[in-house]
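Enquirer: sequence first, then the predicted structure:
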Amino acid sequence: MTEINLNEDEQKIRKAFQTRDWNEIKTNDSWTIFKVMSEFVSAFEKLAEIGPCVSIFGSARTKADNPYYKMAEEIAAKLVRHGYGVITGGGPGIMEAGNKGAYQQGGKSVGLNIVLPFEQFNNQYIDRDKMLNFDYFFVRKVMFMKYAQGFIVMPGGMGTLDELFEAITLIQTKKIARFPIVLVGRSYWEGLFKWIEDVMLNQEHNINAEDLNLINIVDTPTEAVKVIDDFYSKYMLKPNF
């Protein structure tokens, strides 16, 4: 098989096994470092003074007529009315719904877009001065975590699970404060967390029982926003834009 007949995935796999000389390694890795630094600096500058926000995670594939789309839109609108801004991944589906709810209420609507070969494009409800584009997932995830004071997780796929467990892990390991994590849709999430309780906790003892207290599973927008409000009322803190 010649190089020209390889598809993109096959080229990447083959390249991983190729021996590279030092000059090639130094050149390629140095440019990667500068690109990563550039993404961090640009994001830090745009988000440093954004104020209290809640990150909303969920599927890019959710259509506008899906009940979860409408719930995400309502949750974002309620968050804005309660004084919070909204951060999403900036794309379609649940992300669009979150930005739409915030934007139509006149609140801060942040979009952290990722450059992908499919699915992802900027939705129209992001504040123009709060729209960022990333090449690197790990830089983007830092921004979701660093600038959010809470996390709303709607039904989604692998990316949503990645973001959810990133938040849980950072809180569990005390790398960030114990911000509230709210999962919306009991029928969607309870099976996963039943397995976590039965297998990870009780059978294999790979987590502590208190780790399960880091998440809240609810069914309605009102319940979701109430978890955020109740959490901060304990500390006598209110958003102040």
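Expert: Looks like it came in fine.

Enquirer: C-alpha from now on. contacts and neighbour counts both.
Expert: Will do.

Enquirer: pretty sure residue 211 is in a strand, no?
Expert: No: secondary structure of residue 211 (DSSP: H, G, I helix; E, B strand; the rest coil): helix, not part of a strand.

Enquirer: take a look at this one as well, against the first:
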Amino acid sequence: MAALSRGSSPENVYQRGPAQLRGTQVPSRTTDERLLEGRDGSGWVHTDPWRVLRIQSEFVEGFGALAETGPAISVFGSARTPRDSPVYDLGVRVGAAVARAGLGCITGGGPGAMEAANKGAIEAGGVSIGLGIELPFEAGLNPYVNLGINFRYFFVRKTMFIKYAEGFIVLPGGMGTLDELFEAITLVQTQKIRSFPIVLIGSDYWAGLLGWLRGSAVPAGTISAADLDLIQVVDDPEEAVRRVIEGARHVAEQRDPSHGTERSQS
């Protein structure tokens, strides 16, 4: 099915089938940048109220596109991961494991580790979802997305990653990956969300960060040792998916003891 465009770029774009947004021209000043600029005198009256309506429309369109996709796992990782990297291969295996478990694979829709996870999911016959973002240096969704949405605003997109996922699997990544990781940890730690396992994959890569948290942040009293229990670390894709599924199911059963029985009989 051809992409259905809601206006010209950078409007939200829904697509089923291979991504058709590669090469899309993105403005040098993004919508997020303009939103976050300081107030400009009377300009507030003429601009920000309209931005509120555009933000509202992004939420509505995102909810509408994802509401019936079924259970999914959000997979994060670096856009800079090259295709000949072992981490890229790991991402493909993660996406395939997610699909084999009967779950949708949600990524940021970009290149690198995101592309790898989408590739693994679609090649395994699963649902491959890409939530793109308007950036001055990155255009379009990777070719392994069969349901894609482009967002202007980071915070709207972040809501979708959380709302429509059973949990996170986090491949080695940089600033954007760390942003999503720590935001999810904060939401769980503050009990804004409860049924949300967070699994890091790649123990060698994450050892330094976890060592610093354990050796510096915990002794300083800025976090508690129990906060580190919110993060699980594995090296095997199948194990990562299993832990997300079991973690989400455990919390659901705590809320409703009949949940597990109903699930096993279905």
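Expert: All right, it came through fine. Quantities reported herein were computed from a predicted structural model and do not represent experimental measurements.

Enquirer: got a TM-score for the two of them?
Expert: The TM-score (TM-score structural alignment, normalised by the length of structure 1) is 0.86; 226 aligned residues with a CA RMSD of 2.5 Å.

Enquirer: wait, what's in contact with the aligned partner of residue 71 of structure 2 in structure 1?
Expert: Under the alignment (TM-score structural alignment), residue 71 of structure 2 pairs with residue 52 in structure 1. Contact analysis of residue 52 of structure 1 by CA atoms under 8 Å, 6 or more residues apart in numbering lists 83-85, 147-149, 239-240.

Enquirer: also residue 97 of structure 2?
Expert: So residue 97 of structure 2 contacts 120-121, 237-238, 241 (CA under 8 Å, 6+ apart).

Enquirer: from residue 173 of structure 2, how far out is it?
Expert: 20 Å (CA to CA, to the nearest Å).

Enquirer: do a quick rundown of the strands in the stretch 101-250 of structure 2.
Expert: 104-107, 128-133, 147-151, 168-170, 198-201, 231-234 (DSSP state E, counting those that start in this stretch).

Enquirer: mean neighbour count and distance to residue 31 of structure 2 for these - can I get that in a markdown table?
Expert: Output for the strands of the stretch 101-250 of structure 2, formatted as a markdown table (neighbours: other CA atoms under 10 Å; distance: least, CA to CA, whole Å):
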| stretch | mean neighbour count | distance to residue 31 of structure 2 |
| --- | --- | --- |
| strand 104-107 | 28 | 21 |
| strand 128-133 | 27 | 10 |
| strand 147-151 | 26 | 10 |
| strand 168-170 | 26 | 27 |
| strand 198-201 | 24 | 30 |
| strand 231-234 | 16 | 33 |
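
Enquirer: against residue 92 of structure 1, how distant is residue 108 of structure 1?
Expert: Where residue 92 of structure 1 is concerned, residue 108 of structure 1 sits at a distance of 18 Å (CA to CA).

Enquirer: what's the answer for residue 185 of structure 1, then?
Expert: 19 Å.

Enquirer: which one's more surrounded, these two?
Expert: residue 92 (24 against 18; other CA atoms under 10 Å).

Enquirer: residues contacting residue 63 of structure 1?
Expert: 69, 93.

Enquirer: trace it over to structure 2, please.
Expert: In structure 2, residue 63 of structure 1 lands on residue 82 (TM-score structural alignment).

Enquirer: that match belongs to a strand?
Expert: No: using three-state DSSP, the assignment for residue 82 of structure 2 is coil, not a strand.
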